[in-house]
Structures are given as structure tokens and as C-alpha cells.
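Asks: Output the structure for:
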Amino acid sequence: MKVEIVRAWPGQVQMESLDLPAGATVADARAQCGWDEPIVAIFGERITDERRALREGDRVEFLRLLIADPKEARRRRAEHNPLPRTHRAPKSKRSV
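Replies: Prediction:
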């Protein structure tokens, strides 16, 4: 059975195809490729049990840990580079 394995870094992606025997698991794929990233996902869904059986055509993603909380990083960028205030025309007064 063929599965695709993927891992990525900022600006770089590594993709390979593995030919595994029927009934192979995520752990088997990890052992064959030798990658040691701590998080594994299949088609973007995180896998906690590496004994999960793979199916033909699965995309196994080896993910690294986040180095920063994305929301906190966005807050810091916004504080250092605030958007310029735009001038808005006053709302017209409604006549009664």
C-alpha cells in the first residue's frame, strides 16, 4: 500500500511516498522514514495512537511543536505595528 508522508518548516516542505505492507500502522511509517517530529496527523487530523492502521493513499503528516501561541504572536505584532486610523466622514444627521 502506498502512503504519502509530509513534514514542513517555514518556507520548506518535504514529501515522500512510502510503500508499506497491508495493515501497516503510523508507527511503521515513522520507523521506515526515520522522522522524529512529536506530533502526527493524517489528513490534518491529529493521531494520538500510533498503532492506528493506515489505508491506501493516506497522507501522514509529521508536525513540529509550535514555538509561540499564534493568537499571542498576532497581538504582539498588532501592538508594534498598529493600523493607521482612517478619517471617516461624519454621519449625516437625520431630519425628523
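
Asks: From here on, just use CA atoms for contacts and neighbour counts.
Replies: Will do.

Asks: now for the helix or strand containing Ser17, which elements pack on it?
Replies: Per DSSP states H and E: Ser17 is located in strand 12-19. For strand 12-19, the packing partners by 3 or more Cα pairs under 8 Å, 6 or more residues apart in numbering; DSSP states H and E come out as strand 2-9.

Asks: returning to that earlier point: from the chain's centroid, how far away is the strand holding Ser17?
Replies: 15 Å (Cα atoms, centre = their mean, to the nearest Å).

Asks: again with stretch 37-45
Replies: On Cα atoms, centre = their mean, the centre of stretch 37-45 falls 8 Å from the chain's centre.

Asks: Next, the buried residues of that stretch.
Replies: Across stretch 37-45, burial judged by 16 or more other Cα atoms under 10 Å covers Val40, Ala41, Ile42.

Asks: could you say which helix or strand contains the second one?
Replies: Applying DSSP H and E as the criterion places Ala41 in strand 39-42.

Asks: run this one through as well so I can compare:
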Amino acid sequence: MVESVLEVEVVYAAVDRQVLLSVTVPAGATVRDALRKSGVGAEFPELDLASCPVGIFGKAIADPDARVVLAGERIEIYRPLLADPKEVRRLRAAKAAEAKARNQ
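Replies: Next comes the predicted model:
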């Protein structure tokens, strides 16, 4: 009996480079299975594939160990944010308010 296989993509963008890998996985493979099989961990040893945040087509996956991949999906590995966007906006608004108060 021939085992059914699926083709998926794994993408990761580091600060200095990005990679898109095509991976063939058996039907029923999970997101973490596809990550391990992709070899992205060998290219980026700083990645902890067992716990890194991931998503599919821009939507975060809550449990990558249970989520089964479908043919043609793009698994994205997310980096931690360098700055909290809410904090950056708050600081920018405070700076603008301060500048406005000085100019009046």
C-alpha cells in the first residue's frame, strides 16, 4: 500500500536572511513534524523548533503539536518582537504631545 504524502512550505526570516523550504510529509503529519523534517533547524541553530511560535498563512497556531498540515500550506516561523508595538505607539504619542506643548 502506498502512503499518501503532502507538499508543504516552511518559511523563516532571520534578521539577515530568509529561507523558503518545500517539504514532503506523510498525510497526518503535524506542524511540528513538518518543521523537524524541513531541516530549518540545521540552517538556523538558534531556533527552538519544539517551542517556537508558528502560524499558517499568517494565522497563529495554538497547538502545533496537534495541528495536522494540509497540502499546499505555508508554515511560518515567527521571531520574537524587538519592541512592543503598543509601547512604541505610546512613546511616539507622548513625544508628539510634548513637542506640541513646547511649541505653544
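
Asks: against the second structure, where does the strand holding Ala41 of the first structure fall?
Replies: Under TM-score structural alignment, strand 39-42 of the first structure corresponds to residues 53-56 of the second structure.

Asks: Regarding the first structure, what is its longest helix?
Replies: Taking DSSP state H as the criterion, the first structure has its longest helix at helix 70-80.

Asks: Just give me how far it sits from the chain centre.
Replies: 19 Å.

Asks: Asp69 of the first structure pairs with which position in the second structure?
Replies: Per TM-score structural alignment, Asp69 of the first structure is aligned with Asp84.

Asks: What residue in the second structure is paired with Ile5 of the first structure?
Replies: With TM-score structural alignment as the criterion, the equivalent of Ile5 of the first structure in the second structure is Val10.

Asks: Then Gly57 of the first structure?
Replies: In the second structure, Gly57 of the first structure lands on Gly72 (TM-score structural alignment).

Asks: ok, the closest residue to its match other than its chain neighbours to Ala60 of the second structure distance?
Replies: Sequence neighbours aside, Val8 is the residue nearest to Gly72 of the second structure in space, at 4.9 Å (criterion: Cα to Cα, 6 or more residues apart in numbering). Separation of Val8 of the second structure from Ala60 of the second structure (Cα to Cα, to the nearest Å): 17 Å.

Asks: The two: which is more packed in?
Replies: It is Val8, of Val8 of the second structure and Ala60, that has more neighbours when counted by other Cα atoms under 10 Å, with 20 against 15.

Asks: Who are the contact partners of that one?
Replies: Going by Cα atoms under 8 Å, 6 or more residues apart in numbering, Val8 of the second structure touches Ser22, Val23, Thr24, Val25, Ala34, Val69, Leu70, Ala71, Gly72, Glu73, Arg74, Ile75.

Asks: circling back: tally of neighbours for the match of Ile5 of the first structure?
Replies: Neighbour tally, Val10 of the second structure, other Cα under 10 Å: 23.
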